[in-house]
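[1] sequence? don't have it. structure:
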């Protein structure tokens, strides 16, 4: 079975398991402190257990790096899976329909395949390095928006340091904030957003790996806040800032963020 089909099986199992908890208080039950330094909620743990068990049984990779468990050797084939079992945990807990399963496969430090499943609406986002990006099997590309004042961008900033995002917020046409970075990166790839900005310095490799490849394969540009190639650590307690756009507005976006 290929990577995409395996991911679909995983997503179906995860969705069935977490649906009874979505929008319910028990979903937010504290289980433990996650490897990323944030609380692992019950809904996260349920989803992660399903994915890691599947990966072990199918021997899909030799290592899993997950937001909750951290780095775990699982004794399978070569390669690393970057996993966010529920991207947008708060949305799932509160019943807001914008949360996803995010899985990226890497070999020799390079992300080769990416899969993001919108668990609320059922959409599947898949990308393979140098082979394009697909939403529900249909090839997609980024928007052709050329000007910031015509753009729609999802913007995250530090709540105690709003000056930078206010500056660019005054320039762009529409400001969005959905709360699930993997999906938002895919939305840039699908031309539903012209850009995604995260200046919190808390975005982890597990949050971004799959969405980044999808965005790039759809023709987008992904960098750090200074416009340089972004480098994530495999240590999930360390975060970064990230700027993703359709490419056409990237230079101007960076200029305003400076």
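    That came through fine. Since the structure is predicted, the reported quantities are computational estimates derived from the model, not experimental observations. Numbering: from 1, shown residues only.

[2] contacts and neighbour counts: CA atoms only from here.
    Noted.

[3] Strands of the stretch 151-258 of the chain, start to end?
    Counting by DSSP state E, counting those that start in this stretch, the stretch 151-258 of the chain forms strands over residues 152-156, 174-176, 195-203, 221-223, 240-245, given from the N-terminal end onward.

[4] And here is the other one:
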């Protein structure tokens, strides 16, 4: 039986076999959208898809590295409530390709349009984050929870993805001392997990897709993080079953989230 624990163990084995031995050893290719892909991405995808199909060949698998037409077809079927796996073989490929030790395997199981199970495995630090809807979130089997040093934004550490934010919004975000300090590490799945584990307090990302946030956001939610996804026009998104990029805003608790959301002041685009 493929339980959350046994699946996490298999992901760990695949990551140690396919990702770490290739780190700083494999050439990089550039996809049509300008992002990186490596042999590790494809090796993890192929091996993990084989594991999932062996368990149940009737559950489709949506992976970041599949052709766009195939991704759209899988999501179209899922709109009717069909279960599917959502996989990012190496979330943070740019980090991986450039030697920065912050990347992970991300996998979520969707049922009736919502993520139900989640696994994010960080092979560099040997940390496996897991969650099951309504049951909580864990790191290496231990429960995790967010942390905030105080109820004030000025004492909070913010993870902000700068690349996808409009240039006109960067100066107001970064120069008025609203929060303690800013980080930007480059793996959406791990960003959510580190927020869940209490390693920072505020999160803002201007363009993540389903495979980026599917597993990590469930882990964060089950840990107790408050979050919301938005379209570029600032309207809140309640639909996970498309591939449109989402703005993500999150915080360690509801009080900080309300302050942070007010400060960010959607929409991000300016006239």
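    Now that the structure is in, tell me what you want to look at. Predicted model, so just to flag it, every value in this text is computed and none were measured.

[5] Would you reformat the strands of the stretch 151-258 of structure 1 as a markdown table and include distance to residue 110 of structure 1 and mean neighbour count?
    Output for those, formatted as a markdown table (distance: least, C-alpha to C-alpha, whole Å; neighbours: other C-alpha atoms under 10 Å):
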| stretch | distance to residue 110 of structure 1 | mean neighbour count |
| --- | --- | --- |
| strand 152-156 | 26 | 22 |
| strand 174-176 | 30 | 16 |
| strand 195-203 | 18 | 21 |
| strand 221-223 | 15 | 22 |
| strand 240-245 | 18 | 25 |
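
[6] can you list those strands in CSV and add distance to residue 130 of structure 1?
    Putting the strands of the stretch 151-258 of structure 1 into CSV (distance: least, C-alpha to C-alpha, whole Å) gives the following:
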stretch, distance to residue 130 of structure 1
strand 152-156, 26
strand 174-176, 30
strand 195-203, 21
strand 221-223, 14
strand 240-245, 18
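
[7] so which of those comes closest to residue 47 of structure 1?
    Go through the strands of the stretch 151-258 of structure 1 one by one with C-alpha to C-alpha and the one that ends up closest to residue 47 of structure 1 is strand 195-203, at 20.0 Å.

[8] Who are the packing partners of the closest one?
    The contact analysis (3 or more C-alpha pairs under 8 Å, 6 or more residues apart in numbering; DSSP states H and E) places strand 195-203 of structure 1 against strand 152-156, helix 181-189, strand 240-245.

[9] Give the aligned range of the last one in structure 2.
    Against structure 2, the aligned range for strand 240-245 of structure 1 is residues 246-251 (TM-score structural alignment).

[10] which residues sit against that stretch?
    Under the contact criterion C-alpha atoms under 8 Å, 6 or more residues apart in numbering, stretch 246-251 of structure 2 has outside partners 195, 201-209, 225-232, 237, 257, 260-261.

[11] That one against structure 1, how far on average?
    In this overlay with structure 1, the average offset of stretch 246-251 of structure 2 from its partner residues is 1.1 Å by mean C-alpha distance after the TM-score superposition for structure 1.

[12] quick one: what's aligned to residue 55 of structure 1 in structure 2?
    When structure 2 is aligned by TM-score structural alignment, residue 55 of structure 1 is paired with residue 52.

[13] what's the distance between that match and residue 217 of structure 2?
    Remark: distance between residue 52 of structure 2 and residue 217 of structure 2 (C-alpha to C-alpha, to the nearest Å) = 21 Å.

[14] what's the answer for residue 240 of structure 2, then?
    Computed with C-alpha to C-alpha, the distance linking residue 240 of structure 2 and residue 217 of structure 2 is 11 Å.

[15] Those two - which one has more neighbours?
    Relative neighbour count places residue 217 above the other of residue 240 of structure 2 and residue 217, with 29 against 19, counting by other C-alpha atoms under 10 Å.

[16] Quick check: that one touching residue 192?
    Yes. Using C-alpha atoms under 8 Å, residue 217 of structure 2 is in contact with residue 192, at 5.7 Å.

[17] hang on, residue 151 of structure 1 packs against residue 171?
    No. Under the contact definition of C-alpha under 8 Å, residue 151 of structure 1 does not touch residue 171, with a separation of 9.0 Å.

[18] one step back: mind checking which helix or strand the match of residue 55 of structure 1 is in?
    Here residue 52 of structure 2, judged by DSSP states H and E, is contained in helix 39-55.

[19] Now do that helix: everything it contacts.
    1-2, 11, 14-15, 18-19, 22, 26-28, 59, 61, 63, 65, 87-90, 93.

[20] Let's see which of those end up in strands.
    Using DSSP state E, the members of those that fall in strands are 28, 61, 63, 87, 88, 89, 90.

[21] Contact partners for the residue nearest to the spatial centre of structure 1?
    For structure 1, the residue nearest the mean C-alpha position is residue 182 (2.0 Å; C-alpha atoms, centre = their mean). Listed by C-alpha under 8 Å, 6+ apart, the contact set of residue 182 of structure 1 reads 87, 100, 102, 116, 207, 208, 210, 211, 212.

[22] Pick out whichever of the residues you listed sits closest to residue 71 of structure 1.
    Of all these, residue 207 has the smallest distance to residue 71 of structure 1: 14.5 Å, by C-alpha to C-alpha.

[23] Compute the distance between residue 254 of structure 2 and residue 14 of structure 2, please.
    As judged by C-alpha to C-alpha, residue 254 of structure 2 and residue 14 of structure 2 stand 37 Å apart.

[24] I meant to write residue 40 of structure 2 there.
    Computed as C-alpha to C-alpha, the residue 40 of structure 2 to residue 14 of structure 2 distance reads 10 Å.

[25] out of those two, which sits in the busier spot?
    Neighbours per residue (other C-alpha under 10 Å) separate residue 40 of structure 2 from residue 14, with residue 40 holding more: 25 against 19.

[26] What does that one correspond to in structure 1?
    Across the alignment, which pairs residues by TM-score structural alignment, residue 40 of structure 2 is matched by residue 43 of structure 1.

[27] Look up how far residue 208 of structure 1 lies from its match.
    The spacing between residue 43 of structure 1 and residue 208 of structure 1, counted by C-alpha to C-alpha, is 20 Å.

[28] And for residue 142 of structure 1?
    Distance from residue 142 of structure 1 to residue 208 of structure 1, by C-alpha to C-alpha: 17 Å.
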